[in-house]
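Asker: Below are the sequence and a predicted model for it; my questions follow.
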Amino acid sequence: MALFRSNGIAAFGMALALPARLCAAEGVPLGGSFGNAEGCAFLKTGEITSDGLLALSETAVTAYASSCDFVKVSPAIDGRYQIGGLCHEEGEEVGREEKLTLSRAGSGYLVTFTDGTVWGPVERCP
């Protein structure tokens, strides 16, 4: 395997790091986790105890049978984040790209999808 150098920087190492960065989830600076009672329990234990689950972390939003990982997060404008997500439904092997908006709702958040679906509000987990 060839190792190419440019200005003393190993291009091989940069090439290895690039795919990991492209696949890494981006985060929203929430300052904690948010959810309903079932969602907060899920975030603590990893166990799903109810189909009413709704959980929001800095890198994903999760419901009972679906979830979206945040892949691209734009800086907040008027308290709203525009997010490019990779979403999965239960039983799907391949995710689909979705655009969603994360906005404040009182002391919590709402997640709105481009088709008008709204998840939330979710409040800060204890």
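Answerer: Here it is on my side, so go on. Numbers count the residues shown, from 1 in each chain.

Asker: From now on I want contacts and neighbour counts done on CA atoms only, so please keep to that.
Answerer: Fine.

Asker: Point me to the residue sitting closest to the centre of the chain.
Answerer: Ala60 (2.5 Å; CA atoms, centre = their mean).

Asker: What number of neighbouring residues does the nearest residue to it once chain neighbours are set aside come out with?
Answerer: Of all residues not flanking Ala60 in the chain, Asp69 sits nearest, at 4.4 Å (CA to CA, 6 or more residues apart in numbering). Using other CA atoms under 10 Å, Asp69 has 24 other residues around it.

Asker: and the comparison structure, right after this:
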Amino acid sequence: MAIRLLPFLALLLAVAPAAADTTAIEGRYGDAEGCALTAEGAAEGAEGGAVTGADFFFLMDDEGISTAVSYCAFSPERRMRANGLEILAQCHEEGEEEVTPFTLTLRREGEGYLVAFPDGMTWGPLMRCAP
């Protein structure tokens, strides 16, 4: 009897939908100025000066979040919590070599994300950029 169940279980597993990765950030999110940039351009802006005429912008993807004056690289270590997605990040300011670790919380805010820092500061909501 158990031998007959094996092919059935294998078939069941093959057709079962894959579980969605709830810890991945699909696409790019930002404000109007951030969405107008490429991801590479935004990282360069945080590294060596603004690449846009805007004084400030936000651009986030699965690798990190950029502003005109800072960049936070996201770690693959992520946890779903009751209040959102918890991500370990390494952040640095423009022109600074020192890296500061933060545990950020990303909460869904309608169609976008709100990024919360441990001290209560928030960025966003960041809306999904057009493809």
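Answerer: In hand now; what should we look at? Fair warning: this is a prediction, and the values are worked out from it, not measured in the lab.

Asker: Any chance you could compute the TM-score here?
Answerer: The TM-score (TM-score structural alignment, normalised by the length of the first structure) is 0.71; 99 aligned residues with a CA RMSD of 1.8 Å.

Asker: Over to the corresponding residue of the second structure for the residue nearest to Ala60 of the first structure. Which of the three states is it?
Answerer: In the second structure, the residue matched to Asp69 of the first structure (TM-score structural alignment) is Ala73. Following DSSP: H, G, I helix; E, B strand; the rest coil, the label given to Ala73 of the second structure is strand.

Asker: show me the contacts for Ala73 of the second structure.
Answerer: Glu63, Gly64, Ile65, Ala89, Gln90, Cys91 (CA atoms under 8 Å, 6 or more residues apart in numbering).

Asker: Kindly recompute the last result at 10 Å.
Answerer: Ala73 of the second structure sits next to 43, 60-66, 87-92, 101 when contact means CA atoms under 10 Å, 6 or more residues apart in numbering.

Asker: what's the closest of these to Arg81 of the second structure?
Answerer: In terms of CA to CA, no member of these lies closer to Arg81 of the second structure than Ile87, at 10.3 Å.

Asker: so which strand or helix has that closest one?
Answerer: Using DSSP states H and E, Ile87 of the second structure sits within strand 84-93.

Asker: how about that strand, aligned to which bit of the first structure?
Answerer: With TM-score structural alignment as the criterion, strand 84-93 of the second structure aligns to 80-89.

Asker: distance between the matching stretch and the chain's centre?
Answerer: From the chain centre to the centre of stretch 80-89 of the first structure is a distance of 6 Å (CA atoms, centre = their mean, to the nearest Å).

Asker: That stretch against the second structure, how far on average?
Answerer: When the second structure is superposed, stretch 80-89 of the first structure averages 0.7 Å from its matched positions, counting by mean CA distance after the TM-score superposition for the first structure.

Asker: May I have the residues that are in contact with the counterpart of Pro118 of the second structure in the first structure?
Answerer: Pro118 of the second structure maps onto Thr114 in the first structure, with residues paired by TM-score structural alignment. Thr114 of the first structure sits next to Glu98, Lys99, Leu100, Thr101 when contact means CA under 10 Å, 6+ apart.
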